[in-house]
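Chemist: missing the sequence, but the structure's below:
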């Protein structure tokens, strides 16, 4: 890479890292937020959901808008929203203001994540250089979630939960100042925006995420959950039919049906959903079973975070040698085995249980980031520069939906399996089974080959 390419890469990865951190930085601070703003425990999940809803629902639309209006412009909009939302959240004195700030942060994620990824893929030729850049991107995505948990615990214990918001502002300001000078504008073909498609897919994804998250609070049989999930099925089916008939579709079916896009995003959905669930379950185990405080919980995740960095550096080389299919399926398989090993942790804690947890979570971090890099390379390969915004919008949507749905689904499994460590262990085994099934599906679906050919369908 040239010096300018390195600077551009640092800026783009910096924006991705901050968004990734934001998804988890408040998780360990939720009890402190509840005490500070007098929020009921049952309402605290909406601090997370308020960000996840718009980030998942608008990712595909904003990714396509980046193609039409300019990806650099969408990145700037996203960073400005992140700074504004972080400022309002940090000074919030009422729960409603805090939740509104999280919605703004969710919109920032939906705008900035696909834009930054599209700028990255469009600026690097497909092959080893792009694989290396996507490896670094996988590192920041995988480690950002862990670093968020660590920083959230440290900031909450040493300063205040409000600093989990304030820490975003100077970073966003630097990116806003540097991007116009260093990053060239990039856009796809000028076409008319598919408004019916945009409306149905956005509302459908919002309904899906709301339905799954509300299931954790009200149950899978509640009217709120059933109505939301039913609406999601109808709206997403309508979106597919609209795209089949649209002259200028938001997401052309020929792209959605590509093996690389289809199975790449399947792998991404599985790895993000199940690993976010693992982090959530481990947080419960560490605090409720082992009695750790937020800072100790964050520090326990350091091994996982460190291995995420190693995985991001090694995975591109593994792709060069074995192919993206092998790395994606293999990363998922390692994540599955490591998650199953976590079920060996004892019901009463102890040194042995903690050592098993550290070893298994560390190995799982390597598998998780390897799968992220494999899915990013797979899902964005073989597409022209004009459609990179669509490809990265789909990949970003997959990431956001995965992070959103994994936690409530595994929480429901843990609750149904019983209280305490037994419920957590059952949920971990279910998690491992889902990831292993995803690994098999990806390996079979992508077929043989070191890298899926450009004309694959």
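Modeler: Yep, it's here. Predicted model, so just to flag it, every value in this text is computed and none were measured.
Chemist: From here on, just use CA atoms for contacts and neighbour counts.
Modeler: OK.
Chemist: can you map out the helices along the stretch 251-400 of the chain?
Modeler: For the stretch 251-400 of the chain, helices defined by DSSP state H, counting those that start in this stretch occupy the ranges 253-256, 259-284, 294-300, 302-322, 324-342, 351-380, 388-417.
Chemist: Now the helix or strand harbouring residue 237: buried residues?
Modeler: According to DSSP states H and E, residue 237 maps onto helix 223-245. Residues of helix 223-245 classed as buried by neighbour count (16 or more other C-alpha atoms under 10 Å): 224-226, 228-229, 231-232, 235-236, 238-240, 242-243.
Chemist: Out of the helices of the stretch 251-400 of the chain, the one nearest residue 1 is which?
Modeler: helix 302-322 (15.2 Å; C-alpha to C-alpha).
Chemist: List the buried residues for the closest one?
Modeler: 302-320.
Chemist: For residue 201, list the residues it contacts.
Modeler: 57, 235, 236, 239 (C-alpha atoms under 8 Å, 6 or more residues apart in numbering).
Chemist: pretty sure residue 183 contacts residue 73?
Modeler: No: taking contacts as C-alpha atoms under 8 Å, residue 183 lies outside contact range of residue 73: 10.3 Å.
Chemist: what helix or strand does residue 48 sit in?
Modeler: In the assignment (DSSP H and E), residue 48 maps to helix 45-57.
Chemist: hmm, I was thinking of residue 178
Modeler: helix 168-182.
Chemist: again with residue 132
Modeler: helix 128-158.
Chemist: what's the following helix or strand after that helix?
Modeler: Downstream of helix 128-158, the first helix or strand assigned by DSSP H and E is helix 163-166.
Chemist: Which positions within whichever helix or strand comes after the helix holding residue 178 qualify as buried?
Modeler: Counting by DSSP H and E, the element after helix 168-182 in chain order, helix or strand, is helix 195-218. Within helix 195-218, the residues that qualify as buried are 196-198, 200-217, counting by 16+ other C-alpha under 10 Å.
Chemist: In addition, the following structure is provided for comparison:
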């Protein structure tokens, strides 16, 4: 192993430790919510803000965090994000009042939004486009996807052997280690001169945060609630203004040329569709396991291990598959497996058992998510200029995060409105969404094949 390869592996290990920490935090707190409510005397409405405060800040600032890395230095913004996230985790664990925990969770979201897009851009800047970068992005995809299930397992273990405070305290030694190792192994990227796109930053942050808040309200108030409708309307108006601002900005926070390539645009659409269906499986299956099968928090987390193991095993080989077949066939195959898993889960009833009715879909989902996530990330980030890699990473992760929150809100609404359908109704809705993504990928593959035939018939060009 060459010295350069060793250095690349060290960079990957450091930045992915951060991605795992941030990703696990999206679900680790869910298992601890009942104890948090009891110990800090949260109201039911206030308890939702333990989750919402994090998602609002995180989703609203992802684009800003990615572009700030391009302009001010990606390692600098990555380290600042890790520092904020670590300090906020300590504050969360020390909280004695509801407002204290909610404020610290919002600060965690800010730190995650600064760190997470710069994880991707540091991977891109330290790995040249080709097989090496594909393998690195595969490991990133595995860490991101596996962190959702690992968060449930970690939350169960930490709550069982300690208390709810340890789901936050555990981040402190990890964050400190990342801060110490980052300047040792990760080199700073070149900064860019230029004006910061303040109008774009304001409209993007307000628009995405408004969308997140509106979506969060739907779980309790429904989609017809006047306040929810007004918030979502203003958010959409702000996002339209954001696009108009970006079209005229000299150095936009989200370069619109990223959407000009058909393959990248297709990947963006599927990034908005597919991750939410995978996240929904984690959310609704956890309910089925605990309420339907009587599993405890720890057993529920362990139940997702087969999916995680299969996902990580697939990711180890997906780079070779992409090198041989290309990203489009791998994307189609992955989404098809996700659709198959979701259709299988529509058969769940109150009498369904784990081995007969849950294990198989989880294995299919792990394989499908592994193939799909890597193919989407490679397609979304290939061809992005080095100076725009932070913005490219921010767009990709903003779409991924929006898929998680918006997709889950839609499926929760389907679940509550279905009469006697149970969790199977949510999986039916998720199957429809994933089916649209599969159709989108198939249309792209057909168009690309036709274009290739036309070029071949015309003698090249």
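Modeler: That came through fine. Remember, predicted model here, so these are calculated numbers, not experimental data.
Chemist: Do you know the score for how well these two fit?
Modeler: Superposed pair, TM-score by TM-score structural alignment, normalised by the length of structure 1: 0.94. Supporting alignment: 446 aligned residues with a C-alpha RMSD of 1.6 Å.
Chemist: mean distance, the helix holding residue 48 of structure 1 to its aligned residues in structure 2?
Modeler: Helix 45-57 of structure 1 differs from its equivalent in structure 2 by a mean of 1.2 Å after superposition (mean C-alpha distance after the TM-score superposition for structure 1).
Chemist: One more: stretch 437-445 of structure 1?
Modeler: Looks like 1.9 Å for stretch 437-445 of structure 1 (mean C-alpha distance after the TM-score superposition for structure 1).
Chemist: Report the buried residues of that stretch.
Modeler: For stretch 437-445 of structure 1, by 16+ other C-alpha under 10 Å, it's 437, 438, 439, 441, 442, 443.
Chemist: Let me know the helix or strand that the first one is in.
Modeler: It stands for residue 437 of structure 1. Per DSSP H and E: helix 421-446 holds residue 437 of structure 1.
Chemist: hang on, the earlier thing: which of the contacts of residue 201 of structure 1 sits closest to residue 272 of structure 1?
Modeler: residue 57 (16.3 Å).
Chemist: Quick one: neighbours of that closest one, just the number.
Modeler: 26 (other C-alpha atoms under 10 Å).
Chemist: residue contacts, the counterpart of it in structure 2?
Modeler: In structure 2, the residue paired with residue 57 of structure 1 is residue 60, using TM-score structural alignment. For residue 60 of structure 2, the contacting residues are 204, 205, 206, 207, 208, 209, 212, by C-alpha under 8 Å, 6+ apart.
Chemist: my guess is the last one contacts residue 56, does it?
Modeler: Yes: proximity of residue 212 of structure 2 to residue 56 meets the contact threshold set by C-alpha under 8 Å, at 5.8 Å.
Chemist: residues in structure 2 aligned with the helix holding residue 132 of structure 1?
Modeler: Using TM-score structural alignment, helix 128-158 of structure 1 corresponds to residues 131-161 of structure 2.
Chemist: Could you do stretch 246-256 of structure 1 as well?
Modeler: Under TM-score structural alignment, the match for stretch 246-256 of structure 1 is residues 249-259.
Chemist: Same check on stretch 17-33 of structure 1?
Modeler: With TM-score structural alignment applied, stretch 17-33 of structure 1 matches the range 20-36 in structure 2.
Chemist: before we move on, back to that, out of the contacts of residue 201 of structure 1, flag the one nearest to residue 152 of structure 1.
Modeler: The closest of the contacts of residue 201 of structure 1 to residue 152 of structure 1 turns out to be residue 57 (C-alpha to C-alpha; 25.4 Å).
Chemist: Return the residue of structure 2 aligned against residue 280 of structure 1.
Modeler: By TM-score structural alignment, residue 280 of structure 1 lines up with residue 283.
Chemist: Number of residues surrounding that match?
Modeler: By other C-alpha under 10 Å, neighbour count at residue 283 of structure 2 equals 18.
Chemist: And it, how far from residue 276 of structure 2?
Modeler: 10 Å (C-alpha to C-alpha, to the nearest Å).
Chemist: What of residue 24 of structure 2?
Modeler: Taken as C-alpha to C-alpha, the span from residue 24 of structure 2 to residue 276 of structure 2 is 16 Å.
Chemist: what do you get for residue 144 of structure 2?
Modeler: 13 Å.
Chemist: just residue 445 of structure 2 next, same as before
Modeler: 23 Å.
Chemist: next one: residue 444 of structure 2
Modeler: Distance of residue 444 of structure 2 to residue 276 of structure 2, computed by C-alpha to C-alpha: 21 Å.
Chemist: Aligned to residue 83 of structure 1, what sits in structure 2?
Modeler: Aligned partner of residue 83 of structure 1 by TM-score structural alignment: residue 86.
Chemist: quick one: its match and residue 177 touch, right?
Modeler: No: at 10.4 Å, residue 86 of structure 2 does not count as touching residue 177 under the criterion of C-alpha under 8 Å.
Chemist: More neighbours: which of these two?
Modeler: residue 86 (28 against 13).
Chemist: before we move on, what SS does that one have?
Modeler: Here residue 86 of structure 2 is helix, with the state taken from DSSP: H, G, I helix; E, B strand; the rest coil.
Chemist: if I pick it, what's in contact with it?
Modeler: If you count contacts by C-alpha under 8 Å, 6+ apart, residue 86 of structure 2 has them with 108, 171, 172, 175, 176.
Chemist: now residue 325 of structure 1
Modeler: Contacts of residue 325 of structure 1 by C-alpha under 8 Å, 6+ apart are 374, 378, 442, 443, 446, 447, 448, 449, 450, 451, 452.
Chemist: which element follows the helix holding residue 48 of structure 1 toward the C-terminus?
Modeler: With secondary structure assigned by DSSP H and E, helix 45-57 of structure 1 is succeeded by helix 59-69.
Chemist: From what I see, residue 22 of structure 2 and residue 117 are in contact.
Modeler: No: counting by C-alpha under 8 Å, residue 22 of structure 2 does not reach residue 117; the two are 11.2 Å apart.
Chemist: With neighbour numbers in mind, choose between those two.
Modeler: residue 117 (32 against 24).
Chemist: what's the counterpart of the more buried one in structure 1?
Modeler: Using TM-score structural alignment, residue 117 of structure 2 pairs with residue 114 in structure 1.
Chemist: pretty sure its match contacts residue 59?
Modeler: Yes: assessed by C-alpha under 8 Å, residue 114 of structure 1 is found in contact with residue 59 at 7.0 Å.
Chemist: shared neighbours of these two, anything?
Modeler: In terms of C-alpha under 8 Å, 6+ apart, residue 114 of structure 1 and residue 59 are both contacted by the residues 393, 396.
Chemist: give me the number of residues near the nearest residue to residue 377 of structure 2 once chain neighbours are set aside?
Modeler: Nearest non-adjacent residue to residue 377 of structure 2, counting by C-alpha to C-alpha, 6 or more residues apart in numbering: residue 137, 6.9 Å away. Per other C-alpha under 10 Å, the neighbour tally for residue 137 of structure 2 reads 26.
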